[in-house]
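Student: give me a 3D structure for the following:
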Amino acid sequence: MSDQFDDSDALAQEKHRQRMAAKKKIVDERIARAQEERGVLILLKGNGKGKSSSAFGTMARALGHGQRAAVIQFIKGRKATGEYLFFKDHPRVDFHVMGHGFTWETQDRDQDIAAAQQAWALAERLLQDEHYDFLLFDELSYMIKYGYLDATRIAAALSTRLRNQNVMITGRTMATELQEIADTISVVQDERHAFRLGIKAQAGIEY
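Tutor: Model (predicted):
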C-alpha cells in the first residue's frame, strides 16, 4: 500500500515539475524579449476602491530602491489624507495638494479650473525634471472629464517626458488620448463598498 502511495506521489511530483519547467520556459522567453529600458506610463482606472492606494504602494516601492518621487493630488485637499501625512516629510518625496476638496463641495467652477491648471503647469515642469524618477498624478483623470484640462495637452506632455520617468495616473475614467499612449492599464472593479452599506468613511481606509 505504501509503495502505491510512493509511486503516486512521485508521479504527481514529476507532473508538477514538468508543468513548472514548461511555465519557466515561457516566462524566460518573455523576459528575454523584453529588452527595452525606459519609464512606463501606468493608468489605474475603474469604479472600485483602491486605485490611489495601489499607486502610493508603488511609490513606496520606488522609494525603497532609492528613487526620488513627486505627487500631485488634483482633487483631495479638504482634509489631510493619510498618504499626505505619511509621505509629506519624506526626504525624497515632493508632495503637492493642489485641490480645494471635491468639486461638489467647492461649488466654484472657476476656482476648480484655476487649481487644475496650476497643478498641471507644475506637472509639466516635473515631467522635464531629471531629479524625479517616479511621478504620481492622483485623480488627474477627473480634471479631463470635467473639462478643466485638455487631454491632448496632457498626452503630449506625457509622451515627451524624460525617457526614464515612471508615471502613474489614477481616476475612475481615462481619456482615450491617455489610454492610447499608456504602457499598462489596470482596472479596479467595484463589487461591493462599505459606504453603500451605511458604514461611515474612516481615517486610514478612505482617506
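
Student: drop to CA atoms for contacts and neighbour counts, all remaining ones
Tutor: Noted.

Student: and the most centrally placed residue in the chain, how far is that from residue 99?
Tutor: The residue lying closest to the centre of the chain (CA atoms, centre = their mean) is residue 55, at 3.5 Å. Distance, residue 55 to residue 99, by CA to CA, to the nearest Å: 18 Å.

Student: what do you get for residue 14?
Tutor: Residue 14 sits 58 Å away from residue 99, taking CA to CA as the criterion.

Student: ok, the two, which is more surrounded?
Tutor: Looking at residue 14 and residue 99 with other CA atoms under 10 Å, you find the greater number of neighbours at residue 99, namely 23 against 12.

Student: list the contacts of that one.
Tutor: The contact partners of residue 99, by CA atoms under 8 Å, 6 or more residues apart in numbering, come to 73-78, 112, 115-116.

Student: one more pass at 6 Å, please.
Tutor: 74-77 (CA atoms under 6 Å, 6 or more residues apart in numbering).

Student: from residue 77, how far off is it?
Tutor: Counting by CA to CA - residue 99 and residue 77 are separated by 5 Å.

Student: just residue 116 next, same as before
Tutor: Taken as CA to CA, the span from residue 116 to residue 77 is 12 Å.

Student: of the two, who's got more company?
Tutor: Of the pair residue 116 and residue 77, residue 116 is the one with more neighbours under other CA under 10 Å, namely 24 against 16.

Student: three-state assignment of that one?
Tutor: When classified by DSSP: H, G, I helix; E, B strand; the rest coil, residue 116 comes out as helix.

Student: surely the residue nearest to the centre of the chain forms part of a helix?
Tutor: Yes: membership of residue 55 in a helix is supported by three-state DSSP.

Student: so what's it closest to, chain neighbours aside?
Tutor: Closest residue in space to residue 55, ignoring its immediate chain neighbours: residue 168 at 6.7 Å, by CA to CA, 6 or more residues apart in numbering.

Student: let's see this one next, to set against the first:
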Amino acid sequence: MDDVTARHNEKMRKLKKARDRLMATKTEKKGLIVVHTGNGKGKSSSGFGMIMRCIGHGIPCAVVQFIKGTWTTGEKELLRNRFAEECKFVVSGEGFTWETQDREADVAAAEAGWEQAKALILDPEIQFVLLDEINIALRYDYLDIDTVVDFLLHEKPEMTHVVLTGRNAKPELIEIADLVTEMTLVKHPFKDGIVAQKGVEF
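Tutor: Below you'll find the model as predicted:
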C-alpha cells in the first residue's frame, strides 16, 4: 500500500468514527415540515423526487398542486396513470395567476385546494403530502398564512411529512419548518430565449 492510499484510508477511518459518534446522538423521529423555495429551478422537481422515493418505499403519499392548474406535466401524467393507487393527485387552480386574470377565482381554487390538502394530511393512511406551489398562493394572500401555520403546528399528525414548494416562502412558514432549502438561480436558458423544455421544465 502506497503512502497516498494509507493516508486516505486513515482519514476515512477517523471520519467514520466521528460520523458514527454523531449518528448515535440522532435518535428522534418525526413528521417533517419541509420548504423548497428560492428563484432557482428545482423546487417542484425535488418535491416530486421525494414522492417517487416514497412510492419506492411503499409509503402512501399525495400531491395537491396549486396554481399550475390544467398544465400538463410529466409528473402528473406519470402519477395519475401509473401510480394512482400509491399516490393521490389533486389539482387545484386553473393555471398561473398571470393567465387566469381572476383573483376571485384564484382565491376560491386555492381555498378548495387547501381543504383537500388538510383532508389528505389528516388521512391516517397517508404519510407524505406534497403541496406543490402553495407558496405562490400564500404569497398572493389567496390563503391566510396564519391559518396554514396553525394547522401544520397543531393538527398535522406527528409522523406525517409535508413538503411545501414555491418561490417567496413566507417568513412565518420558514420559521416553523424543520428543513428549508433555497434554490439559487445561477443561469437559466429562458433568459437566452429558450422555451421550457419537456422533461426538463415540465
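
Student: from residue 193 of structure 1, how far out is the residue nearest to residue 92 of structure 1 when sequence neighbours are not counted?
Tutor: In space, residue 92 of structure 1 comes closest to residue 68 once its chain neighbours are excluded; the distance is 4.9 Å by CA to CA, 6+ apart. Plainly put, residue 68 of structure 1 is 34 Å away from residue 193 of structure 1 if you go by CA to CA.

Student: name the element the counterpart of residue 162 of structure 1 in structure 2 belongs to?
Tutor: Mapped onto structure 2 by TM-score structural alignment, residue 162 of structure 1 lines up with residue 157. Counting by DSSP states H and E, no helix or strand carries residue 157 of structure 2.

Student: now swap in residue 17 of structure 2 and tell me
Tutor: Assigned by DSSP H and E, residue 17 of structure 2 falls in helix 3-24.

Student: packing partners for the helix or strand following that helix?
Tutor: Scanning forward in sequence from helix 3-24 of structure 2 by DSSP H and E, the next helix or strand is strand 33-37. With contacts taken as 3 or more CA pairs under 6 Å, 6 or more residues apart in numbering; DSSP states H and E, strand 33-37 of structure 2 sits against strand 161-165, strand 179-182.

Student: just to revisit the earlier point, in helices only, show me the contacts of residue 99 of structure 1.
Tutor: If you go by DSSP state H, the contacts of residue 99 of structure 1 have nothing in helices.

Student: just those residues now: which is nearest residue 2 of structure 1?
Tutor: residue 76 (64.4 Å; CA to CA).

Student: neighbour count: residue 68 and residue 193 of structure 1, which is higher?
Tutor: residue 68 (20 against 11).

Student: let me see the contact set for the aligned partner of that one in structure 2.
Tutor: Using TM-score structural alignment, the equivalent of residue 68 of structure 1 in structure 2 is residue 60. Applying CA under 6 Å, 6+ apart, we find residue 60 of structure 2 in contact with 86, 126-127.

Student: only the buried subset of those residues, as a PyMOL command please.
Tutor: Entered in PyMOL, the line below selects the buried ones among these, by 16 or more other CA atoms under 10 Å:
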select buried, resi 86+126+127
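
Student: can I get the contacts of residue 60 of structure 2 in a markdown table including secondary structure and distance to residue 144 of structure 2?
Tutor: Formatted as a markdown table, these follow (DSSP: H, G, I helix; E, B strand; the rest coil; distance: CA to CA, whole Å):
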| residue | secondary structure | distance to residue 144 of structure 2 |
| --- | --- | --- |
| 86 | coil | 30 |
| 126 | coil | 24 |
| 127 | coil | 24 |
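
Student: preserved in structure 1, out of the contacts of residue 60 of structure 2?
Tutor: Counting by both residues aligned by TM-score structural alignment, their matches' CA atoms under 6 Å, those that remain in contact in structure 1 are 86, 126-127.

Student: closest to residue 43 of structure 2 among those?
Tutor: Looking across these and measuring by CA to CA, the closest to residue 43 of structure 2 is residue 127, at 20.1 Å.

Student: with adjacent residues omitted, what lies nearest to the closest one?
Tutor: residue 160 (4.6 Å).

Student: distance of that neighbour relative to residue 33 of structure 2?
Tutor: Applying CA to CA to residue 160 of structure 2 and residue 33 of structure 2 gives a distance of 9 Å.

Student: now for the two: what residues contact both?
Tutor: Residues touching both residue 160 of structure 2 and residue 33 by CA under 6 Å, 6+ apart: none at all.

Student: the residue nearest to residue 127 of structure 2 and residue 129 touch, don't they?
Tutor: No: Residue 160 of structure 2 is beyond contact range of residue 129, at 7.7 Å (criterion: CA atoms under 6 Å).

Student: out of the two, which sits in the busier spot?
Tutor: Shown here are residue 160 of structure 2 and residue 129; by other CA under 10 Å, residue 129 has more neighbours (27 against 20).
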